[in-house]
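*Asks:* Predicted model follows, preceded by the sequence.
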Amino acid sequence: MGSEHTAAHRAATTSESATRARTRRAILDAAVSLLSTDHAASLGDVAEAAGVGRTTVHRYFPERSDLLAAIGADVRERVAAATDRARLDEGPAPEAMERLCLEYFELGDRLMLLYDVPQFIAWSGIEEETPADLAVLALVRRGQEEGSLDGTVDVSWLQEVMWAMLYTAWLQARDRGTPKHTSLSLCLHTLRKATAP
């Protein structure tokens, strides 16, 4: 009887945790979607977009700054996962950089928020160098050493060029209505030329 009770309690706790995780994810996704078009959206607006009550949002994120910090942390996790999927240690550096751009391009809405929403400037995580940043720098360094990327400029310069090309591609798709595949193709085409030795 005791083991059945424990198992039932464990199942209920697991179910509750899964529900909380889904609700939190729904709030974060709604916030990203809403803030992408309205940087001044309130927690009430986010609640409405997520299909939950305002008190529910406040239970997960008491202040707007808590929500922004959670979005920032989520973006960092997604960037880390995308960097891993790009397999930066495999093959020639330019090919690895293109795989990386393909992965990062899919995170456009979230990454654009970090650039576009002024409140993110105050988020302490925005300036931290992450393992993903270090992996990209290592990739560029490898490309310079093997002669497949421009070795006459600083490693961090080529990293910034990559981000600038991605940002331009996201803007083209979002603000000018350029099809995403076209924006991405232009990004990769220009990046090849800009980083070539």
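*Replies:* Received the coordinates, thanks.
*Asks:* hey, let's count contacts and neighbours off CA atoms from now on
*Replies:* OK.
*Asks:* what's in contact with stretch 77-96?
*Replies:* 97, 99-100, 103-104, 107, 131-132, 135-136, 139-140, 142-143, 148-149, 192 (CA atoms under 8 Å, 6 or more residues apart in numbering).
*Asks:* List buried residues within these.
*Replies:* 97, 99-100, 103-104, 107, 132, 135-136, 139-140, 142-143, 148-149, 192 (16 or more other CA atoms under 10 Å).
*Asks:* Let me see the contact set for G72.
*Replies:* Counted by CA under 8 Å, 6+ apart, G72 has contacts L114, F120, W123, G125, I126.
*Asks:* element containing the residue lying closest to the fourth one once chain neighbours are set aside?
*Replies:* If the residues on either side of it in the chain are set aside, G125 comes closest to G72, at 7.2 Å by CA to CA, 6 or more residues apart in numbering. The secondary structure element spanning G72 is helix 64-85 (assigned by DSSP states H and E).
*Asks:* okay, now the one to match up with it:
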Amino acid sequence: MSTTSGRPLRADAERSVRAILAAAERVLTEHPAASMEQIAEAAGVTRITVHRRFANRQALLDALATEAADKLARAIEDSHPETAPPLVALHRATANVLRIKGAWGFALGPAVAGSERAARRHQEIAERCTALLTRMRDEGALAADADPEWVRRVFYALIGEALHGGPTAGDPDPDALATRIVDTLLHGAGPRPGAG
């Protein structure tokens, strides 16, 4: 259950916080300098409600970053990185991450960096990713001398480019794009062995 001050929220308060955060993501994506009042209007609540839940704009941004990081962590968890076959887990995690990053791009971007809780969640995600890549190396899906931390950084870069650069940016099919990212991560752009 969400909190804004360390205490659990009632169901109606929880719904209003979620509505405010979803509205903040939409509004701030279009207008990064949008006011709390504009966010309140988009959420269908009063400005007083927003201020009751978030003391100031920074508190709202911190909550937004934390919400997005939590969604990303749940998306990774859904891929079962410790128990699923490693290539299946990597593909599922990639598709899930693309969906979350596509929907929560502002909250996961540099404009909202700074929330300590969100930073901890991102560190946990990075550690799980590195552990999955280590398992892939140990099972032969990556070269025996591959550095899992370097591979993770390349993997993150591929996801970033897929979302924000070039002709594949905004591809509506996260599963197809995940296949392309994983294939590039594992095989690069060189010719495949045995390919015509």
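*Replies:* Done, it's in. All figures in this text were calculated on a predicted structure; none of them were measured in a lab.
*Asks:* For structure 2, which helix extends over the most residues?
*Replies:* Ranked by number of residues, the top helix in structure 2 under DSSP state H is helix 116-138.
*Asks:* Mind giving me the packing neighbours of that one?
*Replies:* Applying 3 or more CA pairs under 8 Å, 6 or more residues apart in numbering; DSSP states H and E, one finds that helix 116-138 of structure 2 contacts helix 57-77, helix 86-103, helix 148-164.
*Asks:* can you rerun that using 7 Å?
*Replies:* helix 57-77, helix 148-164 (3 or more CA pairs under 7 Å, 6 or more residues apart in numbering; DSSP states H and E).
*Asks:* Pick the most deeply packed of those helices.
*Replies:* Among these, ranked by average contacts under mean count of other CA atoms under 10 Å, first place goes to helix 57-77 (a mean of 21).
*Asks:* Apart from its chain neighbours, what residue comes closest to P131 of structure 1?
*Replies:* A80 (7.5 Å).
*Asks:* Skipping its backbone neighbours, what lies nearest the aligned residue in structure 2 for G53 of structure 1 in space?
*Replies:* Matched by TM-score structural alignment, G53 of structure 1 corresponds to T46 in structure 2. Leaving out its chain neighbours, the residue that sits closest to T46 of structure 2 by CA to CA, 6+ apart is A40, at 5.7 Å.
*Asks:* buried stuff in the helix or strand that contains the one you found?
*Replies:* A40 of structure 2 belongs to helix 36-43 when assigned by DSSP H and E. Across helix 36-43 of structure 2, burial judged by 16+ other CA under 10 Å covers M36, Q38, I39, A40, E41, A42, A43.
*Asks:* still on that earlier bit, pull the residues that contact the longest helix of structure 2.
*Replies:* For helix 116-138 of structure 2, the external contacting residues (CA atoms under 7 Å, 6 or more residues apart in numbering) are 65-66, 69-70, 73, 81-82, 86, 142-144, 146, 148-149, 152.
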